[in-house]
Every structure is written in structure tokens, then in C-alpha cells.
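> prediction below, plus the sequence it came from.
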Amino acid sequence: MLKDFFGKKKKYATLPAEQGKHDVPEGLMKKCSNCQKIYYRKEMTKQDNVCPNCDYHHPLTAWERIDSLFDEGSFEEWDKQLTTTNPLDFPGYEEKIAKDREKTGLNEGVVTGKGTIDGHPVAFGVMDSSFRMGSMGSVMGEKIARAVENAREQSLPFIIFTASGGARMQEGVLSLMQMAKTSVAIKRFSEAGGLMISVMTHPTTGGVSASFASIGDYNFAEPQALIGFAGRRIIEQTIREKLPEDFQTAEFLLKHGQLDKVIHRHELKNILTKLLAVHQKGGGVS
């Protein structure tokens, strides 16, 4: 028994040869997908998943984003109970949704709610690309629309962090309808004097980029985020031209007037706090 136990191979992650062949327990280290450097996972977590070497912004989960921004214990989640059905009886769809729920601990690819950021009350939405690639279905659209309506009724500014691969094909036209529904809710919110801040993260594509992600009073993005509607290959085949290498990056959009600012993750909370302070008036928004 003891021989069998000690003879079993354990799972290890191995550092590159230039760093020495050291075996470390799997899960302890994390490799940057951009520069390939390896770090202790705790070190990357302390850096909000920004690579200390190349500054690459790795994705954050919805709750990691909330924890990085909100005052401790202040966040109150809205509409957690809303879950996706299978309106078109798409084969295997319910099983895929169930797997994502188990993997992420989320019922849907967006978390909405309210809380305080450095004492400033805000309504909030954050998309999580680890749930169905952040694709927008009917429940996601409903949760975002409800969050915007709650923000209007409670006179709160609304901040949304987007991350999406586009519309959810398993829900067909019901998914595409969410573009109009969310945009109408934001229009009513804006007409009531509400402040909306959109922060686009990697990637923000398809119907999300063509609707609520791009119609904030302030439109920001994280460095090198992919932002666009159709893919590069489709556009090049359509226009029969080669696109610039930085096409559809946050920096490209900023240069062409489609973003207000590209903001490093470490600076984001400070900038959001300053904007909330400028616009806040009597606990509401100007």
C-alpha cells in the first residue's frame, strides 16, 4: 500500500528551462499567455491579474472585478435567481448551461447589483466571459435592462463592464432582441439625467459592442482589449483590403474617436471614483 501510494505520480507544473527545472504543485503557478513568464498565482492575484512583466491584462471573473472595486461588504446582488431556459429547444443547450453554472458558480454570464465605490453609491453590471463566452442571451439582456431601470428609479449612476463573444446563437432572434431592449432602457435612463460609464474589456464583440457597450456617457476600455462587431477575416473578405495590425484594439478605437480613454486596470478605480464625485449631486447623479 505504502509503495503504491509513494509510487503514484503527482500533478505538477514545470517552469521553463531557463528558470531551472523545478517541480511545483499544479495550480500554484500561473503562466502569462502573452509573454509566457510564470508567476505565483497569488502574485498575479495581487496585481489584479495584470502581468508584472509585460502588463498584459488577463481576464477577471465577475466577482474578482466586484471585489477589486467595491467597498467591502457593500455590494448587493440583483436578480440572481434569473436563469436561462431553452426557448428554441436547441440540442445540448441546457447541458452546456448547467456545466457553466457548475464551473463559474453563476446562473448567467452577467452579475448586476448596487454598492459603493469609495463611498459613492452606484448601480453595476459586470459580464463574465467564462460563462458561455459572455454571449448575450435573453436573460443577460433582461438582467442588464432591469439594472438600468433600477438605477433610474433609485437615481444611481450605472457602471457596466463588458466582455462578450456576441449574441448567443442557441437563442436565435431572442438574443438579438436584447440589443434593442438594453438600448431603450439606457435611453430612458439618459433622458432622466442618469450617468452611465461603460468599460469594455477583452473581448467585447458582436451585438454587445453594437449596443449598450458603446452608448455610455463615458466609454472606456482596458489596454489591448479586442472591441468590434464583425471579425477581421469577414471584414477583409468583404472590403477586399488588408486591415491595420492594431485594428479593433482599444488603442485603435481611441485614436479614431470611438473611446474616451484607455485605462490601465490599476488606475481604473481611482478614475471611476473621481468621475462619480464630479457627477454626484445629493446622492444621485447630475
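Alright, I've got the coordinates.

> only C-alpha atoms from now on, for both contacts and neighbour counts.
Fine.

> which other helices and strands does the longest strand along the chain contact?
Ranked by residue count, the top strand of the chain under DSSP state E comes out as strand 196-205. Applying 3 or more CA pairs under 8 Å, 6 or more residues apart in numbering; DSSP states H and E, we find strand 196-205 packed against strand 158-164, strand 218-221, strand 227-228.

> tell me the helix or strand right after that strand.
helix 206-209 (DSSP states H and E).

> who's in contact with that next one?
Met136, Thr162, Ser164, Gly165, Gly166, Ala167, Leu176, Met179, Ile227, Gly228, Phe229, Ala230 (CA atoms under 8 Å, 6 or more residues apart in numbering).

> quick one, what contacts the second one?
Okay, so that is Thr162. Contacts of Thr162 by CA under 8 Å, 6+ apart are Val126, Met127, Ser198, Val199, Met200, Thr201, Thr204, Val208, Ala213.

> could you single out the nearest of the residues you listed to Arg146?
Val126 (13.6 Å; CA to CA).

> buried residues in the helix or strand hosting Ile144, which are they?
Assigned by DSSP H and E, Ile144 belongs to helix 138-153. Neighbour-count burial for helix 138-153, counted by 16 or more other CA atoms under 10 Å, picks out 138-152.

> the spatially closest residue to Val110 that is not a sequence neighbour - how many residues pack around it?
Once flanking residues are discounted, Val110 sits nearest to Met127: 4.2 Å by CA to CA, 6 or more residues apart in numbering. Residues near Met127, counting by other CA atoms under 10 Å, number 30.

> quick one: Met127 and Ala62 touch, right?
Yes: Met127 lies in contact with Ala62 (CA atoms under 8 Å); the separation is 6.2 Å.

> second one coming, line it up with the first:
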Amino acid sequence: MAFDWFKRKGQNITTSTEDKKDVPKGLWHKTPTGKIIEAEELRANNFVSPEDGFHVRIGSREYFDMLFDDQKFKELDADVESVDILKFKDTKSYTDRLKEVKAKTKLTDSIRNATGKVNGVEMVISCMDFAFIGGSLGSVMGEKIRRAIDYCIKHKLPYMIICQSGGARMQEAAYSLMQLAKVQAKLVQLSDAGLPYIAYLTDPTFGGITASFAMTADLIIAEPSALIGFAGPRVIRETIGKDLPEGFQTSEFLQEKGFVDFIVKRTEIKHQVSRAVKLLIHEYH
């Protein structure tokens, strides 16, 4: 009888297992600080929790919708996708892993290119997707960035990369690392053409991305509290055998040390990017 209340027998209330309804997923989001927010309210606020300012990790589709006027843009090079160049095998083959992640994410690789207008300013934006093998840099990412830059030069448009990556893709070995030099060479051509390049660093931005083109932009912007670095804090701590400073590798820490120019909230990024592009174009000319 002690458990009758829990079983609701006392009120003669019973519900068969078949009739029980689960709460639909995705209606609410809980931030690391414990704040609860409705999914629709979160989306309306560019996926930033209004109570604590926490920036929820999002993908290229959300960034494109957020930045391009009226959510209108043209995707470039959508047919370029990853292949298993080296026939790499770990616990499973790279080919199988690519098939799985492509089916799960509906993406062809870890970056997408798009062109459109940002507050009336036409530009090209490349955005990484962390959901695709951690936003890792492989031969396709390097090639798509190269094509995006060529498009910018041909049409005289400014360029922006939204970085969100764990670093180079190990399954492509040296092919992955070769993309660093390839992208840097193309960025020099972009600069020679008098066209600005903006990097927007989001959480996380690590490895070869940080060691190369994420940190060579005309303007380096970061989201609040984003983790940015080469190796992770745990690896560094174990390597040097010392505790790291408070806030180490956050965007705020890097701005204080001069590695980041500005920290811009996602709710303000569209206005800030369009304004920065106009200023940079003026400086170039």
C-alpha cells in the first residue's frame, strides 16, 4: 500500500504502456549553467541563451540563415565531397565512416561555401560544420576554400571563413596538411586582388586551422567564450607539467594577449561583419 500513490491505484488512474506519450525531443535546451530555454526562443535569438549569453554550437545552415539577407544565398561547389584517398583503416574503414557521416549530417564534407548579401553587402562565406568528423580539415575543405577564393577574385567580393574545427583529418594524413599551404597561397592572391578576408572563430577552433588561416585574416573575430588553440588544455598541461592560467584558450584570453581583434556576440555578428567589410574595402582602395 505504501506505493499505491506512485502507482495511482488510490485514484483508480491507470495508463497502459501503449498509451503513454513521450515528451517530444527538441522543445527545450539546457545550457551548461543550467538555464532552460524553449527551442523556438533560442532559434529566434540566433541560438544564444538570453539569460546567460551561452552560444549553442550550430552548423553552416544556421550561420547562413543568420547572416544572409532574408536567408537567401547560393551554395557554391556543393558537389565536391570527400573520398578515401589512402584507403585508411582504423576500427572501421574511412570509406564506411564517410558513408555514415554523410547519411547522418546530409553534408558532403566539413565545410560549405555560399554567396549572398549581408546587410546589402555581397560576399562569399565558407562555414565549417563540426558535426562532420569534428569539422576536420581534409583535401575537400582545402579545395572548397580555394574555389571560394577564386570566386571572390573573379567577382571582386570580400571573403569570410567561419571556423569550427578540431584540426587536420588524420585519415588523409599528408594530404590534409598540404591544404594549409594551399589555402595560405590563395589568401595571398585574395589580398593582392585588394579583397578583404575575415575569420570568425567559434567553439572550438583547434589544430592546423588555428595554426594557419584562422589567424592570418585581415580581421580576426571570435564568439564569446569560444575555445581556440592548437593543442587542447589537457595535452598542454600534461606536456609542461603546470597548471594553466584561468580562462586559458578562451576567446577573451586570446583577445587580451593580442591574438583576436574583437569578440562579437552572435546576435550582433551580421551588423559587425557588414560594417567591417565596408571599412576594409575602403582601406584597400
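The structure has been received and is ready for your questions. If you're wondering where the values come from, they're calculated on a predicted model, not measured in any experiment.

> do you know how far the residue nearest to Val110 of structure 1 is from Glu108 of structure 1?
9 Å (CA to CA, to the nearest Å).

> rewinding a little: are any of the contacts of helix 206-209 of structure 1 buried, and which?
Met136, Thr162, Ser164, Gly165, Gly166, Ala167, Leu176, Met179, Ile227, Gly228, Phe229.

> now stretch 76-96 of structure 2: buried residues?
Applying 16+ other CA under 10 Å to stretch 76-96 of structure 2 flags Leu76, Glu81, Ser82, Val83, Tyr94, Thr95 as buried.

> adding distance to Gly257 of structure 1, write the helices and strands packed on strand 196-205 of structure 1 out as TSV.
Output for these, formatted as TSV (distance: least, CA to CA, whole Å):
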stretch	distance to Gly257 of structure 1
strand 158-164	19
strand 218-221	10
strand 227-228	13
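
> among the buried residues of stretch 76-96 of structure 2, name the ones in strands.
Those of these lying in strands (DSSP E): Leu76.

> run a quick neighbour tally on Glu64 of structure 1.
Using other CA under 10 Å: Glu64 of structure 1 sits among 13 other residues.

> quick one: stretch 120-137 of structure 2 aligns where in structure 1?
Aligned by TM-score structural alignment, stretch 120-137 of structure 2 corresponds to residues 119-136 of structure 1.

> rewinding a little: from the buried ones among the contacts of helix 206-209 of structure 1, which single one is nearest Ala98 of structure 1?
Met136 (16.4 Å).

> give the contact list for the nearest residue to the closest one once chain neighbours are set aside.
Spatial nearest neighbour of Met136 of structure 1, excluding adjacent residues (CA to CA, 6+ apart): Ala167 at 4.7 Å. Listed by CA under 8 Å, 6+ apart, the contact set of Ala167 of structure 1 reads Ser135, Met136, Gly137, Ser175, Leu176, Gly206, Gly207, Val208.

> quick one: map Ala167 of structure 1 onto structure 2.
In structure 2, Ala167 of structure 1 lands on Ala168 (TM-score structural alignment).

> average distance between the lengthiest helix in structure 1 and structure 2?
Secondary structure of structure 1 per DSSP state H: the longest helix is helix 173-191. Compared with structure 2 after the fit, helix 173-191 of structure 1 shows a mean deviation of 0.9 Å (mean CA distance after the TM-score superposition for structure 1).

> against which helices or strands is that helix packed?
Against helix 173-191 of structure 1 (3+ CA pairs under 8 Å, 6+ apart) you get helix 138-153, helix 206-209.

> and the corresponding residue of structure 1 for Glu41 of structure 2, which of the three is it?
Using TM-score structural alignment, the equivalent of Glu41 of structure 2 in structure 1 is Glu43. Classification of Glu43 of structure 1 using DSSP: H, G, I helix; E, B strand; the rest coil returns helix.

> gap between Glu43 of structure 1 and Gln178 of structure 1?
Glu43 of structure 1 is 38 Å from Gln178 of structure 1, by CA to CA.

> if you count what's nearby, which of these two comes out ahead?
Gln178 (25 against 15).

> enumerate every residue touching the residue nearest to Val110 of structure 1.
Ala62, Gly109, Val110, Val111, Gly134, Phe161, Thr162, Ala163, Ser164.

> any idea which of those residues has the most stuff around it?
Ranking those using other CA under 10 Å puts Ala163 first, with 32 neighbours.

> just to revisit the earlier point, next, format the helices and strands packed on helix 173-191 of structure 1 as CSV and append distance to Tyr39 of structure 1.
Below are these laid out as CSV (distance: least, CA to CA, whole Å):
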stretch, distance to Tyr39 of structure 1
helix 138-153, 34
helix 206-209, 33
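
> one step back: between the contacts of helix 206-209 of structure 1, which sits nearest Glu72 of structure 1?
Of the contacts of helix 206-209 of structure 1, the one sitting nearest to Glu72 of structure 1 (CA to CA) turns out to be Thr162, at 22.5 Å.
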